[in-house]
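Asks: Sequence plus predicted model, see below.
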Amino acid sequence: MTVDVPVPAMEITAGEYAARLDAVRHKMEKQALAALLITDPANLYYLTGYNAWSFYTPQVLFVPAEGDLIFFAREMDANGAFRTSRLPVDQIIGYPETYVHRPHVHPFDWVAYKLRKLGLIAAAASGYVGLEMDSQFFSPKAYRALFNAIPEWNFVDCFELVNWVRVIKSPAEIELMRAAGKVCTAAMNTAIEHVRVGARQCDVAAAISAAQMAGTSEFGGDYPAIVPMMPTGVEADTPHLTWNDRPFNAGQGVVIELAGVYRRYHTPLARTVMLGKPSEQLTNVADAVGEGMTAVLETVRPGVEARDLAKAWNWTLAKFGLEKPSRIGYSIGVGYPPDWGERTISLRTEDETVLAENMTFHLIGGMWMDNYGFELSESIRVTASGVEQFTGFPLELIIKED
C-alpha cells in the first residue's frame, strides 16, 4: 500500500519550479527572446536548485523559448549539478578541464561548439538571445567567446529578467526566509553578546560566523553572501568595512551588519552597539533613524510605490535636520557572494515600482556622519495589509556600559 507523504511547507516542489520557468518564458516572449543564457548563481539556483561553490569558473544555463534546459558547467562540477539540481543527467553537460583558466581559449568556446553540435543554434536565431550583462559572473571574455562563435545570434541585455521574476515570493519561499530570520536572530544575539571592551574584532567576527553556520536547533545555517561587517569607532562613518585584529575600546560605537541564511535565502539585519555612554550627536541620530524606520514600516502595504517608503523616511529625517542621499533598501531573497540583494527594486525617490504582497526587502537606516555612524536595518515582507518583520530586535541603539 502506498502512503502519500505531505510535502513540507518550505520545500520547493516540482510544480513551483515549473511555474518559475513558465514565468521566465512569459517575460522572454515579451522581450522577443528566443533564448536566454543565465550565469548568475542565484538565478541558476532559483530555476534548477543547483547549489555549489563553482561560480568562480564559467557556467551557464541555456533556456530556450521551448524545449529542455541545458546546464553547462566545469566537468568536475557536472556531478554536483546532478546531485543538487532538479535537472536530469542528460541536461547537464561538463566542459573539458583543458578549457579552465587558459589564456587563449574560454569554456564558452566549447559551449558554443556543443550548442551547435546539438542543433540548438538555428532555433534561437529567429529572435534575440538574452544575456545577463550586469552579472558579476559574466566576463567580457565570456561575451567575446559567444559573440565570435555564434554569429547567427543577436545578443541583447535581458535586464535582470530572472531577478524580476524572483521579486514576489511564494509561500514556501516566505517560510524559508522566516527560517533564515531565526538564524539571523541567533547570529545577532551572538554579536551583541561578544562585542565588549577588550575583545578582538576578529574573535567577534569568528563567533558571528560560527553562529551563522550553526543556525538553530531547528534550522541549520549556511554561508552568507556577504561576511559580517563591523565598522568601529571613527571608522563607523563608512559603510561596508569588515574587521581587523584590534580590540574594541570603551567609548566606541560598533555597527554590526550580518545575515541569517537558510537554503540560500537571506534575511539581513543591522544594529549598532555603543560601548559606553553615547554622545548627544549619536543619540540624536539614533532617535531619528528609529523614528524614520518606524515611519517606513507604517507605510509598507500593497499598492504603495517604492518611492513612498523613501518619502516617509526623508520627511522624518528632515524633522531632525538630517538627510540620507543613498537608497534606504532593496529587494532580497536568494543570495550568493558577493551580494545578497536581488538587483531589482531600490527603495528611493525615483523608483515607481508598486509594492505587492510577498515582496521582501532589506530596509537600511544607515547614517554615516563625521567620525561616527549609526546603522539600523530590518528584513521585511509585504503582507496583504501591511508588513512582517523577520526578526524582533528593538529599533534603537544598543548600549553596553559595563
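Replies: Structure's in. What do you need?
Asks: only C-alpha atoms for contact and neighbour calcs from this point on.
Replies: Noted.
Asks: For the closest residue to residue 157 other than its chain neighbours, give me its contacts.
Replies: Spatial nearest neighbour of residue 157, excluding adjacent residues (C-alpha to C-alpha, 6 or more residues apart in numbering): residue 131 at 5.1 Å. By C-alpha atoms under 8 Å, 6 or more residues apart in numbering, the residues touching residue 131 are 36, 37, 38, 155, 156, 157, 158.
Asks: packing partners for the host helix or strand of residue 205?
Replies: Residue 205 belongs to helix 201-214 when assigned by DSSP states H and E. Under the contact definition 3 or more C-alpha pairs under 8 Å, 6 or more residues apart in numbering; DSSP states H and E, helix 201-214 sits against helix 171-194, strand 253-262.
Asks: what about the residue nearest the centre of the chain, which SS state?
Replies: Residue closest to the mean C-alpha point of the chain, counted by C-alpha atoms, centre = their mean, is residue 340 at 2.2 Å. At residue 340 the chain is in strand, as set by DSSP: H, G, I helix; E, B strand; the rest coil.
Asks: Against residue 261, how distant is the nearest residue to it once chain neighbours are set aside?
Replies: Closest residue to residue 340 apart from its sequence neighbours, by C-alpha to C-alpha, 6+ apart: residue 225 at 5.5 Å. Separation of residue 225 from residue 261 (C-alpha to C-alpha, to the nearest Å): 9 Å.
Asks: sorry, back to before: go through the contacts of residue 131 and flag which are in helices.
Replies: In helices, judged by DSSP state H, none of the contacts of residue 131 are found.
Asks: quick one: which of those sit in strands?
Replies: Mapping these onto strands (DSSP state E) picks out 36, 37, 38, 155, 156, 157.
Asks: Next, count neighbours for the fourth one.
Replies: In other words, residue 155. 22 (other C-alpha atoms under 10 Å).
Asks: thought it was touching residue 133?
Replies: No. Contact status for residue 155 versus residue 133: not in contact, 9.9 Å apart, counting by C-alpha atoms under 8 Å.
Asks: related to what we said a few turns ago, give me every residue that touches the residue nearest to the centre of the chain.
Replies: Contact analysis of residue 340 by C-alpha under 8 Å, 6+ apart lists 224, 225, 226, 266, 332, 333, 334.
Asks: how near is the residue nearest to residue 157 to residue 151?
Replies: Residue 131 is 15 Å from residue 151, where distance means C-alpha to C-alpha.
Asks: picking that back up, what lies in contact with the helix holding residue 205?
Replies: So helix 201-214 is in contact with 183-184, 186-188, 190-191, 194-195, 220-224, 227-228, 243-248, 259-261, going by C-alpha under 8 Å, 6+ apart.
Asks: ok, and here's another one to check against it:
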Amino acid sequence: MHRRGLDVVALTSPESVYYYAGLDHLGYFAFTLLVIPHDGAPVLVARAMERPTLRAQVPWLRHRAFLDGAGPAREIAVVLAGVVPRGGRVGLERSGMFLPPVLDAQIASAVPSATVHDVTTMLRDRRAVKSPAEIACTRQAARISDLAMAAALAAAGGGSATGRGNGGGLTDTKVAAQAVHTMIAEGGQTPGFAPLVRPTAALDQEHVTWSGRELRPGEGLFVELSGCVQRYHAPLSRTVYLGRTPPGAKRAHAAALAGLRAAEAALCPGATAAAVYTAWQEAVTAGGPSRTGRRPPLRHHCGYLVGIGFPPSWVGGGDVLGLRADSRAVVREGMTFHLMSWTTRPLGHVVSDTVLVTADGCERLTATPRDLTVL
C-alpha cells in the first residue's frame, strides 16, 4: 500500500478476506467487505447475523453490520468516510463474482473526492507464491485427494458394497459418495467444487457431476476432485474404463500422459505460462494429424494456479492465472498448479495432478498412479 500510495484497500473476494484476516465460513454468499486502512484497525462490513462467527474467529476486526433487507450501502459509506482522507487513493478488489456493479458504484460514490484503483491483480499475485505453512496445507490436501480418488475408483470397480445402486447396477452417485465420504473422514473440509464424476460421453460438459446414471461396461469414467485443508486445494483427475478399453483409448491415454509430463518438465521458475502451454501442445500433438488429416483440437489451457478456494470454485475466484498460449505470466518458486492434460481425439481422455514449483523444477504432490486403468 505504501509503495503504491494507497490510503485504503477494500477486499471483496472470500479468498482475499480469508488470506488477510482468517475468516473461514460459508457465509460469503452475502456481501462481505474487508477494509484495510494504511493506518488503524481493519473493518469488516458483513451481515449482522454473522456477528457470533466474527467474534469467535476474528475478534480483532471491527465489525460494521448490515441487516437483511437493508443492504450494505450505508455501512460501506460510513466505514470509508471514516478512513479515506479527502483526495485519497482507494485500492478496490473488483472480484467479478462477489462485487455486484451496483455496490462497485456505491463504493466510489461513498468517497467522491478519492480516486479508486483496481488492485485485483496485485492481490492475486500476492497470494500466488505459497509460504511453507501454505505448502504444508496443500500437501495434506493432496494426501486426501489421493485417498478420495482411490475410494472412488474402488467403488467404480465394484470394490465397495456401497458402490451398488438399488437396482443392482453401479451408479455415478455411489462413486461420488465414496469420494465425498473419504474426503470428510480423512479430515478434509468442504471443497470449493464437489467431485466431478461423469461418463466420458459427457466429458465436454465440464462442470457437471453425478446424476444417478448407471455406469455400463465398455465406457469411460471421468473423476476430478480435490481434498481441502484450511481452504487449500490439491485437485487431480483420472479417466478410467469399465471392463474393457474402447478403440482409441490407449492412444488417447498416451497422448494425454505425454502432454502432462512435458508440462511438468517445462514448469520451472522463470518460465512463462505460454512456454509451458507450448511444451504441452507439442507433446500432445507429437503423433501428427489423425487419420482424418486433422490435428486433435486443443484446450485453451493446460492448467492453472490453485490454492485457497471457497465455493463455488477451488481456483480462487473468477480471475484465474492459467497456463495459456497468450499468457505472459512468469512462473515462480512456491506456486502450486493444477496441471491438466486433456485430449479429445481419438476420444476424450484427461489426466491431471497438483504440482509445486521448486527451485529447479516442479514436484508432483498428488501421487495417484497414471497408468491406463481398466476396472
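Replies: Perfect, thanks for sending it. These numbers were taken from a predicted model, which means no experiment stands behind them.
Asks: that older thread, and the residue nearest to residue 157 of structure 1? What does it align with in structure 2?
Replies: Using TM-score structural alignment, the equivalent of residue 131 of structure 1 in structure 2 is residue 92.
Asks: returning to that earlier point: what lines up with the residue nearest to residue 340 of structure 1 in structure 2?
Replies: Residue pairing (TM-score structural alignment): residue 225 of structure 1 is matched to residue 192 of structure 2.
Asks: what's near enough to touch that match?
Replies: By C-alpha under 8 Å, 6+ apart, the neighbours of residue 192 of structure 2 are 309, 310, 311, 312, 313, 314.
Asks: Going through those residues, which ones are buried?
Replies: The neighbour-count criterion (16 or more other C-alpha atoms under 10 Å) marks 309, 310, 311, 314 among the contacts of residue 192 of structure 2 as buried.
Asks: what's near enough to touch residue 128 of structure 1?
Replies: Contact analysis of residue 128 of structure 1 by C-alpha under 8 Å, 6+ apart lists 32, 33, 34, 35, 153, 154, 155, 156.
Asks: What's the last one aligned with over in structure 2?
Replies: In structure 2, the residue equivalent to residue 156 of structure 1 is residue 117, according to TM-score structural alignment.
Asks: looking at it, its match is touching residue 88, isn't it?
Replies: No. Using C-alpha under 8 Å, residue 117 of structure 2 is not in contact with residue 88, being 10.9 Å away.
Asks: neighbour-wise, which of those two wins?
Replies: The neighbour count for residue 117 of structure 2 versus residue 88, taken as other C-alpha under 10 Å, is higher for residue 88 (17 against 14).
Asks: burial measure for the residue nearest to that one when sequence neighbours are not counted, as a count.
Replies: Distances taken as C-alpha to C-alpha, 6+ apart place residue 114 nearest to residue 88 of structure 2, at 4.7 Å, with adjacent residues excluded. Residue 114 of structure 2: 17 surrounding residues under other C-alpha under 10 Å.
Asks: One more: residue 374 of structure 2?
Replies: Residues lying near residue 374 of structure 2 (other C-alpha under 10 Å) number 14.
Asks: Find the residue closest to it in space, skipping its chain neighbours.
Replies: Nearest residue to residue 374 of structure 2, sequence neighbours excluded (C-alpha to C-alpha, 6+ apart): residue 241, at 4.7 Å.
Asks: What lines up with that neighbour in structure 1?
Replies: Using TM-score structural alignment as the criterion, residue 241 of structure 2 maps onto residue 274 of structure 1.
Asks: name the element that match belongs to?
Replies: Going by DSSP H and E, residue 274 of structure 1 is part of strand 265-275.
Asks: Not counting whichever helix or strand comes after that strand itself, show me its contacts.
Replies: Next in sequence after strand 265-275 of structure 1, counting helices and strands by DSSP H and E, comes helix 280-299. Outside helix 280-299 of structure 1, the residues within contact range by C-alpha under 8 Å, 6+ apart are 308-310, 312-314, 316-317, 320, 365-367, 372-374, 376, 386-387, 395-397.
Asks: what about the helices in the stretch 51-200 of structure 1?
Replies: Per DSSP state H, counting those that start in this stretch, the stretch 51-200 of structure 1 carries helices over the ranges 78-84, 107-117, 121-124, 140-149, 161-165, 171-194.
Asks: deepest of those, which one?
Replies: Most buried of those, by mean neighbour count (mean count of other C-alpha atoms under 10 Å): helix 171-194, with a mean of 23.
Asks: SS state for residue 326 of structure 1?
Replies: At residue 326 of structure 1 the chain is in coil, as set by three-state DSSP.
Asks: Quick one: map it onto structure 2.
Replies: In structure 2, residue 326 of structure 1 lines up with residue 300, judged by TM-score structural alignment.
Asks: hmm, back to that, can you pull the contacts of the match of residue 241 of structure 2?
Replies: By C-alpha under 8 Å, 6+ apart, residue 274 of structure 1 lies in contact with 251, 252, 253, 254, 397, 398, 399, 400, 401.
Asks: Now whatever residue of structure 2 lines up with residue 142 of structure 1. Nearest residue, chain neighbours left out?
Replies: Structural alignment (TM-score structural alignment) places residue 142 of structure 1 against residue 103 in structure 2. Leaving aside its sequence neighbours, residue 103 of structure 2 sits nearest to residue 73 (C-alpha to C-alpha, 6+ apart; 7.0 Å).
Asks: Kindly provide the distance from the equivalent of the one you found over in structure 1 to residue 145 of structure 1.
Replies: Using TM-score structural alignment as the criterion, residue 73 of structure 2 maps onto residue 108 of structure 1. In this view, residue 108 of structure 1 and residue 145 of structure 1 are 6 Å apart by C-alpha to C-alpha.
Asks: likewise residue 275 of structure 1?
Replies: The gap separating residue 275 of structure 1 from residue 145 of structure 1 is 54 Å, by C-alpha to C-alpha.
Asks: Also residue 81 of structure 1?
Replies: Separation of residue 81 of structure 1 from residue 145 of structure 1 (C-alpha to C-alpha): 23 Å.
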